[in-house]
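K.L.:
kindly generate the corresponding structure for this input.
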Amino acid sequence: MRILLGKSKANPKSELQITGSKSETNRLLLLQALYPEISLANTSESDDSEAMRSALSSNSDVVDIHHAGTAMRFLTAYFAIQQGHTVILTGSSRMQERPIKILVDALRDLGADIEYVRNEGFPPLKIIGKKLSQNKVTLKADVSSQYISALLLIASKLENGLELTLDGKITSVPYINMTLALLKEIGIEVSFDGDLIVVAPSAVEEPKTLTVESDWSSASYFYSIVALSEIGTQITLSSYKENSLQGDSALSEIYKSFGVETKFDKNSVVLSKTSSVVDEILSFDLNHTPDIAQTIAVTAFALGIGCELTGLHTLKIKETDRLEALKIELMKLGADISVTDDSLSLKPSSAIKPNVAIDTYNDHRMAMAFAPIALKTSIVINEAEVVSKSFPTFWDDLRSIGFLVSQE
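P.N.:
Model prediction:
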């Protein structure tokens, strides 16, 4: 499916309800499978969360999670402790190119029985569930935080809990803190001191209902839209918390540099364009918030300003190599951009080429990050259905706030 976005203007005032956080939902779905006493509200409608639900309720001996990277990491740990159950965990061809050796090695250190079906270090995996009694493991801290969270989510069900030592500079701390906060919320005892995380073996003794906050990563595209709109434009999004567990809530600070003001009103967040951007080049360290790098880079380009983004090393192993994909697609639009293994440098520009077709590389964030360009010029998004991975209503929501959206 191709989406054609005509040169658009956002409505002066709009309101939207954003689906629950995929990050919170996937963690809580796994915890709910371990602790059926938990009930969930406002869960994500994303493909990734549907993949988690389907896998956790499956009685099949082959579980295919397609493109869902979070599900692959979390379910590897989950199935490792399902005693008496053997499963082949697989995914799309891209998923079979995404490394998982670090997590598998850590689980094996705890006593897990996991084999590689094809290529060493990559899915598919044959996992023979068993009781794990080892409780100490060390993991490199500069890898995807999903490896760390996968271990933490099953830790309270290990016979002796878990003592996880993180070796080196810790990446994506907000996501680790999110996992620990959710564990605390259901009554599990945890501590995070220096490089050591300890999770006690626990049970959930009383029924609990947890409400999932809406997804801040999804909010990022509306921050971009407000930044590219006229002064006075306002978009209200719900449901959001000022004391969010999600690292991408840093958007409220980051987008001040793009002239966007954030106000919290009960369970909503109000985004307002209050000023023009004055800096020619903006610099951000996104070590803790890599998922919003694409949105920020496109926002800067569309405003004609430059940006220096660092802390992006985890983007190499996402749905696509996001740094290389960003470079290719922004260059199509006329950008002067360079990337390294962990950074992006964009020079200020004065013009955007119209009617460019953006390739999405099976990556939902590529499709959504480039859509706000339509506020400056017409643009085409190829394979636009990929947004269902995290935000199924995205194109309808754009239409509702004034974008000229047609399907081809």
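K.L.:
from now on I want contacts and neighbour counts done on CA atoms only, so please keep to that.
P.N.:
Fine.
K.L.:
in the stretch 51-200 of the chain, mark out all the helices, start to finish.
P.N.:
69-80, 101-109, 145-155, 173-185 (DSSP state H, counting those that start in this stretch).
K.L.:
could you dump these to a markdown table with mean neighbour count and distance to residue 326?
P.N.:
Output for the helices of the stretch 51-200 of the chain, formatted as a markdown table (neighbours: other C-alpha atoms under 10 Å; distance: least, C-alpha to C-alpha, whole Å):
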| stretch | mean neighbour count | distance to residue 326 |
| --- | --- | --- |
| helix 69-80 | 24 | 20 |
| helix 101-109 | 19 | 27 |
| helix 145-155 | 23 | 22 |
| helix 173-185 | 19 | 24 |
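K.L.:
among these, which is nearest residue 124?
P.N.:
helix 69-80 (9.6 Å; C-alpha to C-alpha).
K.L.:
to compare with the earlier structure, here is another sequence to fold:
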Amino acid sequence: MTENVSETRPKKIFVGPSHLLPAQPEVPSSKYYTLRYVLAATLAVGESRIILPAFSDDSDALFCGCRMLGAELHWEDEQEQVLVIRGVERPTSSGPLTINVGNAGAVARLLLGLGALLPEVTFVTDHPESLGKRPNRELLEALTSLGVICEGTGPEGCLPITLRRNELHGGHVTISGARSSQYLSALLFLAPLLPEGLEIDVVDGLKSQPLVRATLEVLQEAGIVVSHDAALLHFHIAPGQRYQPRTYRIPGDYPSAAALLAAYAVSNDPSSILHLDRLRPGDEVGDVLLQTFKDMGADMQIAGENVTLRGGRRLQGFELDGDPVIDCIPVLVAAACFAEGESIISNIESLHYKESDRINDLCSELRRAGCNVEPQSDAIIIHGQPQGVEGGVTVDGHSDHRLLMALAIVALRSHRGLTLTGAEHISKSYPHFFTELQSFGATIRTIV
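P.N.:
Have a look, this model is predicted:
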């Protein structure tokens, strides 16, 4: 008999080989858009409403951070589906602040940009082995050039970080886009509040361009005008602009949907059918993700915001430029482990700098489970095994929610299941992922 998986942070769980039942779960709301809309509302004058914000550890860190910046947040309804935010226009404080950003890298970096407006603020994390190792050097160098005194930890500007406003000004700044687009997004949110506005030149290329376009979309909705070139390498933001209060509706989260789609795509059972809705069409991440499942030969139908996927199809190997769907890569690798032939996912060097090293750490654990994968500096090569993998071992989630999702998918198609350690870190983005799988018929139990 399968016991219920506790929602109170299990440390270790077993995921066994399973046939999944027909399911129509509610897709979690987008982290990308929740973060950006909440920040825009925090910087507006008056009340904004956020409909269906994401629930996760990252969201909690975001809400706490915005309150520290002076915004007022409360729920309009008992079901906590509408978040009301009274903005501050410009973050202020009467003394030094300390903001704990948890394990939320995007929250940390976007708040670092706004922290430039405060007299003194220190950003800390209670996840030193994860977020505490992620670099922020390029963003701190940019803020320093704008008149902020920045004190990071180590040569890569890791947390904890203290910012002190000095002679803050705008003008011109250069930022590298090689490791993260979050540095650029942080400057874009800050720019309208600078006395001289801002000209931004991006050097070294730009990773994760769809997320920059999401930032630009949100800024436009909030009343901010940003001029930029087609390549997203040069930006101009005029001074004197004000964020406007708005009502924002959060769409479904494609990286979370990717995990569910992958779990059903690898199923050998054609009666395993997954129905998802609230997946906004025209989303860049979504378009690439859904096309990838089509390229794999998955039995998938798309109608507006609704996606249906049926298991039972023999998947095929594929080639993918992974940068546009960078947060979906671990679960796509997991699905490719059961496809026929070779799959190559390239242009993913930035995965080395996530919550874990999502190239080397992921491949190490997949190999332990019996998968045939080859890590490269900026790619993963997968030799599929449609017959399944052996399993029967313990694998480490490396404190990374994306790795945990990928390992769970592999466990479903293993012969002997997998024991996952660090399962509590799933709460970073999708707290109910394991209980959802269990409700679909997956064999999952907590190991005490």
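K.L.:
read off where the helix or strand hosting residue 23 of the first structure ends up in the second structure.
P.N.:
Under the criterion of DSSP states H and E, residue 23 of the first structure resides in helix 22-34. The aligned range for helix 22-34 of the first structure in the second structure is 31-43, by TM-score structural alignment.
K.L.:
now render the helices of the stretch 51-200 of the first structure as a markdown table, adding distance to residue 361 of the first structure.
P.N.:
Converted to a markdown table, these look like this (distance: least, C-alpha to C-alpha, whole Å):
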| stretch | distance to residue 361 of the first structure |
| --- | --- |
| helix 69-80 | 15 |
| helix 101-109 | 24 |
| helix 145-155 | 22 |
| helix 173-185 | 25 |
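K.L.:
residue 352 of the first structure is nearest to which of the ones you listed?
P.N.:
helix 69-80 (33.0 Å).
K.L.:
tell me which element residue 271 of the first structure falls in.
P.N.:
strand 268-273.
K.L.:
packing partners of the helix or strand just after that strand?
P.N.:
On the C-terminal side of strand 268-273 of the first structure, the closest following helix or strand by DSSP H and E is strand 281-285. Using 3 or more C-alpha pairs under 8 Å, 6 or more residues apart in numbering; DSSP states H and E as the contact test, the elements touching strand 281-285 of the first structure are strand 306-310.
K.L.:
read off where the strand it packs on ends up in the second structure.
P.N.:
By TM-score structural alignment, strand 306-310 of the first structure lines up with residues 342-346 in the second structure.
K.L.:
what's the average distance for that stretch when superposed on the first structure?
P.N.:
By mean C-alpha distance after the TM-score superposition for the first structure, the fitted stretch 342-346 of the second structure averages 1.4 Å away from its aligned residues in the first structure.
K.L.:
not counting residues beside it along the chain, what's closest to the most centrally placed residue in the first structure?
P.N.:
The first structure has residue 291 as the residue nearest its centroid, 5.6 Å off, counting by C-alpha atoms, centre = their mean. With C-alpha to C-alpha, 6 or more residues apart in numbering as the criterion, residue 291 of the first structure has its nearest non-adjacent residue at 6.9 Å, and that residue is residue 217.
K.L.:
in a strand, the one you found, correct?
P.N.:
No. In this structure, residue 217 of the first structure is helix, not part of a strand, as judged by DSSP: H, G, I helix; E, B strand; the rest coil.
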